[in-house]
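**Student:** structure for this input, please:
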Amino acid sequence: MTDPTTSVADALVALRDRAPLVHAVTNYVTAGFTANVLLAAGASAAMVDNEDEAPLFAGVADAVLINLGTPQPQLREVYLATASAAAAAGTPWVLDPIAAGGLPWRGALARELLEHRPAAVRGNASEIIGLYRLTGLDTDGRNGSGRGVDSSDDPADAVDAARGLLAYSTAVSASGAIDHIAHEGGLATVHGGSVLMTKVTGTGCSLGALVAAYCAAVDDHGVATIAAHTHATVAADIAAETATAPGSFAVAYLDALHAVTPDDILRRAHIEWQPR
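**Tutor:** Below is the predicted model:
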């Protein structure tokens, strides 16, 4: 990738041309915000999480998100069947392994879901480190120190774990103050955003859905993952120019996701690219 910013600008055009339908099997705390983010960015959303319909819908939608924010035991088979159906149908799907490094039951579920080969994995640093540890590939014994959905690890510390998880996925991102995205071609770091993103519930979960939307629009899922993070970061930068508190920021962020243009990406994005 010689010019990631141009690739991201092109991906934004592709996203809006495709207007993909994202089937989000996601958590009830952030479902509404996630749907609004997808709509604002140029995609659309469906939330189907019953065992009779969710796997079927994975073959109908353009992309799938599986988010483990509020998993219930009765939904375990729904998650697994949906991931299996998406893989069988060739539908790109994204795993958001919330708290996988800190809570054993959902960690084991996230580990099992990896076997269905997601197009991308998106989490905070602690989740990426913790999930990699659960694969058994981590001979250094990394241990994320996250608490719930929060991360106390620096995303830069998760780079090795993200690269390790490429054994299961095309792209892996550790998001935070600076987002780090690993894929087979190298490592991208996306700078920018606003601290107010940490004060609005659902910015991380909706980012996973945005990754899924871009994976439906762009064949290169590494580029798609970088594009989703960049779109969100540039929108947050724009929102922070007028918003001063979490409530106004949430509204301004949705507006900015809708308003961001390819020219905004070219002018505002700060992406560093390290080829492999």
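
**Student:** make it CA atoms for all contacts and neighbour counts henceforth
**Tutor:** Noted.

**Student:** quick check: which element contains the residue most central in space within the chain?
**Tutor:** For the chain, G208 is the residue whose C-alpha lies nearest the centre (Cα atoms, centre = their mean; 2.5 Å). Using DSSP states H and E, G208 falls within helix 203-217.

**Student:** and for comparison, fold this next one:
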Amino acid sequence: MTPNDLQALALPSQSLLAAVRRDAPLVQCLTNYVSMNYAANAVLAIGASPAMVHAEEEAPEFARIAGALVINIGTLSSPWLQSMLLTAQAAKAAGTPWVLDPVAHHATAFRRDAIERLLDLEPAIIRGNASEIIALAGGHSAGRGVDARDAVAQAEQSARDIAVQRHTVVAVTGEVDYVTDGARAVRIAGGSPLMPRVTATGCALSAVVGAFAAVSRDDPYVAALAALSCFAIAGQRAAVQAEGPGSFAWRFLDALAALEDDCLTRESPLR
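**Tutor:** Here you go, the predicted structure:
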């Protein structure tokens, strides 16, 4: 991809960041207990509005008014799965874009069954680490639970296969991220080695992907690369003064909030 091609991609990403901050879209997150607080803070930092509405009695109804839905299976249980399925169905019926984070979906039979049922409800974007994406495509992953033990480059073909078969956008995150819709693809460099040492950074990213999907319903591919670009730039900035994972966590939220609208063109991490 030429520099001009990358610049052409960076420009709509920049406009989406401005749109998130202007519209403050409502992002409904059915996410895990570990990540709720940090994910909500990340959504707020980027300029959107988080709603951690997950109860079966109200979550499907809420999906009809949300700008986007994010489903994360990190702390999965039978009641939560039922709510996730009903809420994804409601989002699909309402035309609400939704993002799937298949956390450790390959670890147990319960999770494998859950992810297949969720995939059938047609997420607009799937965001996972390399091990999760390889396993999702039916390949052999070195991952154990939530850990990514495979390189992103090893997951690129798996991501393309899933994107084509499921008519979705797949974002693989790691040292250098990879986003594809099966026809288009781009890599995103940046971030910091401290990011995987902070619990819920990936979950927070999925929630922020939802914020961008809410303002880019016609092109979830650009939504995904805009969200990942914001994380890459903010992570790089936060790491400069961070003394370790603890100080990085709050500096990262500050860096997200401080992103200038034009940073996605001035400091574009697209490769």
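
**Student:** need the TM-score from the superposition.
**Tutor:** Laid over one another, the chains give 0.94 as their TM-score (TM-score structural alignment, normalised by the length of the second structure), with 264 aligned residues with a Cα RMSD of 1.2 Å.

**Student:** in the second structure, what residue corresponds to the residue nearest to the centre of the first structure?
**Tutor:** Aligned counterpart of G208 of the first structure in the second structure: S206 (TM-score structural alignment).

**Student:** contact partners for that match?
**Tutor:** V70, V99, L100, D101, R127 (Cα atoms under 8 Å, 6 or more residues apart in numbering).

**Student:** for the stretch 101-250 of the second structure, what spans make up the strands?
**Tutor:** 125-129, 169-173, 176-180, 185-189 (DSSP state E, counting those that start in this stretch).

**Student:** just give me the match in the first structure for A66 of the second structure.
**Tutor:** Matched by TM-score structural alignment, A66 of the second structure corresponds to A61 in the first structure.

**Student:** contact partners for that match?
**Tutor:** Contacts of A61 of the first structure (Cα under 8 Å, 6+ apart): P20, L21, V22, H23, T91.

**Student:** need those residues in a markdown table with distance to F33 of the first structure, can you?
**Tutor:** Output for these, formatted as a markdown table (distance: Cα to Cα, whole Å):
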| residue | distance to F33 of the first structure |
| --- | --- |
| P20 | 17 |
| L21 | 16 |
| V22 | 14 |
| H23 | 14 |
| T91 | 23 |
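
**Student:** among the strands of the stretch 101-250 of the second structure, which is nearest F110 of the second structure?
**Tutor:** Nearest to F110 of the second structure among the strands of the stretch 101-250 of the second structure is strand 125-129; the distance by Cα to Cα comes to 18.3 Å.

**Student:** direction-wise, compare the closest one with strand 169-173 and give the angle.
**Tutor:** 20 degrees (axes from the mean of the first three to the mean of the last three Cα atoms, to 10 degrees).

**Student:** which strands or helices does strand 125-129 of the second structure pack on?
**Tutor:** Judged by 3 or more Cα pairs under 8 Å, 6 or more residues apart in numbering; DSSP states H and E, strand 125-129 of the second structure is in contact with strand 98-101, strand 169-173, helix 220-239.

**Student:** go through these and pick out the most buried.
**Tutor:** A comparison of these by mean neighbour count, using mean count of other Cα atoms under 10 Å, puts strand 169-173 on top with a mean of 30.

**Student:** got the angle between that one and strand 176-180?
**Tutor:** Using the same axes, to 10 degrees: strand 169-173 of the second structure against strand 176-180 is 170 degrees.

**Student:** what does strand 169-173 of the second structure correspond to over in the first structure?
**Tutor:** Going by TM-score structural alignment: strand 169-173 of the second structure matches residues 171-175.

**Student:** what's the mean distance for the matching stretch versus the second structure?
**Tutor:** Taken over the aligned residues, the distance from stretch 171-175 of the first structure to the second structure averages 0.6 Å (mean Cα distance after the TM-score superposition for the first structure).

**Student:** related to what we said a few turns ago, out of the contacts of S206 of the second structure, which are shared with the first structure?
**Tutor:** Comparing these with the first structure on both residues aligned by TM-score structural alignment, their matches' Cα atoms under 8 Å, the contacts found in both are V70, V99, L100, D101, R127.

**Student:** distance of the aligned partner of the last one in the first structure from E53 of the first structure?
**Tutor:** In the superposition onto the first structure, R127 of the second structure corresponds to R122 when matched by TM-score structural alignment. Going from R122 of the first structure to E53 of the first structure by Cα to Cα, to the nearest Å gives 25 Å.

**Student:** also E184 of the first structure?
**Tutor:** For E184 of the first structure, the distance to E53 of the first structure - Cα to Cα - is 34 Å.

**Student:** who's more crowded, the two?
**Tutor:** E184 (15 against 12; other Cα atoms under 10 Å).

**Student:** check contacts around the more buried one.
**Tutor:** Here E184 of the first structure is in contact with L166, T170, A171, G222, R276 (Cα under 8 Å, 6+ apart).

**Student:** any idea which of those is closest to A14 of the first structure?
**Tutor:** Nearest to A14 of the first structure among these: G222, at 14.8 Å, using Cα to Cα.

**Student:** test my guess that that closest one contacts H183.
**Tutor:** Yes: G222 of the first structure is within contact range of H183, at 5.6 Å (criterion: Cα atoms under 8 Å).

**Student:** common neighbours of the two, please.
**Tutor:** By Cα under 8 Å, 6+ apart, the residues touching both G222 of the first structure and H183 are T170, A171.

**Student:** tell me which residue of the second structure lines up with E51 of the first structure.
**Tutor:** That one, E51 of the first structure, aligns with E56 by TM-score structural alignment.

**Student:** ditto for A19 of the first structure
**Tutor:** Per TM-score structural alignment, A19 of the first structure is aligned with A24.

**Student:** which residues touch the nearest residue to that match once chain neighbours are set aside?
**Tutor:** Spatial nearest neighbour of A24 of the second structure, excluding adjacent residues (Cα to Cα, 6 or more residues apart in numbering): A48 at 4.1 Å. Taking Cα under 8 Å, 6+ apart as the criterion, A48 of the second structure is in contact with V20, R21, D23, A24, P25, L26, V27, A211.

**Student:** try it again at 10 Å.
**Tutor:** By Cα atoms under 10 Å, 6 or more residues apart in numbering, A48 of the second structure lies in contact with 19-27, 40-42, 67, 207-208, 210-212, 214.

**Student:** returning to that earlier point: helix, strand, or coil at the match of E51 of the first structure?
**Tutor:** Following DSSP: H, G, I helix; E, B strand; the rest coil, the label given to E56 of the second structure is coil.

**Student:** cheers, nothing more for now.
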